[in-house]
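Chemist: Predicted structure and sequence below. I'll ask about it afterward.
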Amino acid sequence: MLDWLMKMPLWLNSLFFDEIETIEEREKVEYITSIERIGIAKGMSQGMAQGRVEGESRLLKRQLERRFGMLPEWAAEKLSRATEQELEAWAEAILTAQTLEGVFIP
């Protein structure tokens, strides 16, 4: 699968990594590998998406409570488990729904 990847002889590979460690220690370098960088970026992206969903859920909850009063358990549960797409659909539905139940009807 990784046939295209250039491979160093084992002795040179070992020498290479030893030299990298020496440089890092001497220069006090904090090195992040490409794989670590990708993981960090994915984690940040997922965290931002989760934060966006939580924020949308809180806002929609406040709007629903303002319009329909205290939310019953089933509605609060729906909000807590909702996807971003569901929250967006419900945020539009709140503008025209006559009842709380009407907001959640697809």
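Modeler: Here it is on my side, so go on.
Chemist: Every contact and neighbour count from this point should use C-alpha atoms.
Modeler: Will do.
Chemist: List the buried residues in the longest helix seen in the chain.
Modeler: In the chain, with assignment by DSSP state H, the single longest helix is helix 34-68. Residues Val53, Glu54, Glu56, Ser57, Leu60, Lys61, Leu64 are the ones in helix 34-68 that count as buried (16 or more other C-alpha atoms under 10 Å).
Chemist: count of neighbours near the closest residue to the fourth one other than its chain neighbours?
Modeler: Once its chain neighbours are removed from consideration, Ser57 has its nearest residue in Leu79; the separation is 6.0 Å (C-alpha to C-alpha, 6 or more residues apart in numbering). Per other C-alpha atoms under 10 Å, the neighbour tally for Leu79 reads 21.
Chemist: Below is structure B, check it against A:
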Amino acid sequence: MLQGYRPQLRYLLLDEGRYNDVELGESQNLVSALFQLENSRSTEDIQAVLERLIDWLKEPSQTSLRRAFTVWMRRVLLPAKKAPKVELPPLTDLHEVHTMLAERVKQWAEEWKEQGLREGRQEGRKEGRQEGLQQGEAETLLKLFKLKFGEVPDWAVQKILEADKAQLDSWVELILTADSVESLLG
């Protein structure tokens, strides 16, 4: 009864992942250029496609297509793939995108490299502090062992030095009630 109202849709699936760069480069159409831009891995790839688009869309009647590609690249492609967290200048034409990429790519690479170095240093400092705290806790535990039990066997020293923070915390809490090194460390 309601089947007459059910939409009857047909569609054509375009799977951009099924085409390789060679196939896309050989066909000269806007869809292949769009797929190449989507699949690009470097700014050099983007610039090569841009040069072809500029050549293909040079007629005055194609101004709206140039503008559409420019807006899509500024709002979608570059922020998502190539220039995350980078403020892009207003761009109105493919020539401007091409020029901007040529000028800014080196700057972005340096900024990303510096950002990576800063993040790496911060991560290294954090890990270093944690390792230092853990090593200090192990040394304190060894001192407590010596004070309570006298000489600490080599196997116990090794076990303490290899223990993680949670295990060290547990032993520090239990050392006051332990009867021997063996009973505490197992």
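Modeler: On my side now, so go ahead. Keep in mind that this is a model prediction, so the values were computed, not measured.
Chemist: And the helices in the second structure?
Modeler: Secondary structure of the second structure (DSSP H): helices located at 21-26, 30-39, 43-56, 63-72, 94-149, 154-162, 165-174, 181-185.
Chemist: returning to that earlier point: which part of the second structure matches the longest helix of the first structure?
Modeler: Matched against the second structure by TM-score structural alignment, helix 34-68 of the first structure falls on residues 115-149.
Chemist: after superposition, how close is the matching stretch to the first structure?
Modeler: Using mean C-alpha distance after the TM-score superposition for the first structure, stretch 115-149 of the second structure ends up 0.7 Å from its aligned counterpart in the first structure, as a mean over the superposed pairs.
Chemist: chain center to that stretch, what's the gap?
Modeler: The chain centre lies 28 Å from the centre of stretch 115-149 of the second structure; the measure is C-alpha atoms, centre = their mean, to the nearest Å.
Chemist: What count of nearby residues applies to the counterpart of Leu5 of the first structure in the second structure?
Modeler: Matched by TM-score structural alignment, Leu5 of the first structure corresponds to Ala80 in the second structure. Counted by other C-alpha under 10 Å, the residues lying close to Ala80 of the second structure total 12.
Chemist: Just tell me what Glu84 of the first structure corresponds to in the second structure.
Modeler: Under the alignment (TM-score structural alignment), Glu84 of the first structure pairs with Lys165 of the second structure.
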